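return a 3D structure for these sequence lines:
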Amino acid sequence: MKRIATSLVALGLMTGAALAETAPGDIQFDEYGAVEASLTGTPGNPDEGRKIMTTKSMGNCVSCHEAVAYADVPFPGNIGPILDGAGSRWSEGELRGLVANAKMTFEGTVMPAFYKVDGFIRPGDAYTGKAAPADLPPILSAQQVEDVVAYLMTLKDE
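Model (predicted):
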């Protein structure tokens, strides 16, 4: 009986966590573009965040940003700011806002909004030259955003 009760409590906690996820359209940005509240209520995993940032089929952050912490990844870009010390330069909320939608902080940035699903000018269907056939999902999930933020917070000035 105790095992059943424990399972029900665990199920309730998992269900509550799923309900706590903030949808892309419900994010509360402050006047400077920061997002103070976690998108999931679950702490990010820095190891997963590094993987997302350095994998071209995921976040692909490495295409524009370089950092000593992932110098082992070939062909880092130099379009965006160097991310060494990002966890010292920006707060967790500022980093969350930048990853979710950097245009809320830097209006003219070319950085993609990784957690946005609407307001696009003309999204295409891959490389077909045709309009997207349906609503676009965010590039990263809410938890992946939290994972990237957790990793960025580890990049502190020495």
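
can we go C-alpha only for contacts and neighbour counts from here?
Will do.

I'd like to know how many residues surround the nearest residue to Lys156 once chain neighbours are set aside.
Among residues not flanking Lys156 along the chain, Gly85 sits closest, at 4.3 Å (C-alpha to C-alpha, 6 or more residues apart in numbering). Counted with other C-alpha atoms under 10 Å, residues neighbouring Gly85 total 17.

here is a second sequence; please produce its structure as well for comparison:
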Amino acid sequence: MARLALTLAAGLFAAGAPASAEELRPYTVVGDAIPQSLTGTSGDVTRGRALVVERSSTCILCHSGPFPEQAFQGDLAPNLSGSGVRWSEGQLRLRLVDAAHLNAATIMPSYYRIDGLTRVGASWRGKPILSAEQIEDIVAYLVTLRN
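Predicted coordinates for the structure are as follows:
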């Protein structure tokens, strides 16, 4: 499973360079959530949906959801339909930022964490997979999924 997660993350890296470590913004975990936006503002729902649906973000490699234009969707992780009912905005944010905080054995990459990771390619060390803005865009979209 760990190899699968690394392979999925490698596919994302091939799609474009991640943000640099200097761009990391501080956040506070409260219980099972990061209640405050990483950017101080809400994300863009349209950009968030585009990120979830494009294969380079790796979301639909493991997750399925209300994406009729994508014939092939994953079945390793929860269906994203109803995400906005099952989880709060803060809970979704923590799952994207650092899913391992909630489940050390998860295969979901930590999209905004750079410390404590192993087997990271030299050119990718110290860089998050997604920017704070991208995290907020995806959160903004996922909270709209209420069915």
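
translate the residue nearest to Lys156 of structure 1 into the numbering of structure 2.
Matched across to structure 2, Gly85 of structure 1 falls on Gly82, judged by TM-score structural alignment.

give the full set of residues in contact with that match.
By C-alpha atoms under 8 Å, 6 or more residues apart in numbering, Gly82 of structure 2 lies in contact with 145-147.

for these, which ones persist in structure 1?
Compared against structure 1 with both residues aligned by TM-score structural alignment, their matches' C-alpha atoms under 8 Å, those retain 145-147.

mind jotting down where the helices sit in structure 1?
Ranges of helices in structure 1, per DSSP state H, are 2-19, 46-54, 86-89, 92-101, 142-154.

now stretch 65-74 of structure 1: buried residues?
Across stretch 65-74 of structure 1, burial judged by 16 or more other C-alpha atoms under 10 Å covers 65-67, 70.

in a markdown table: the residues you listed, plus distance to Arg3 of structure 1.
Formatted as a markdown table, these follow (distance: C-alpha to C-alpha, whole Å):
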| residue | distance to Arg3 of structure 1 |
| --- | --- |
| His65 | 48 |
| Glu66 | 49 |
| Ala67 | 47 |
| Tyr70 | 44 |
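
from these, which single one is nearest Ala5 of structure 1?
Ala5 of structure 1 lies nearest to Tyr70 out of those, by C-alpha to C-alpha, at 44.7 Å.
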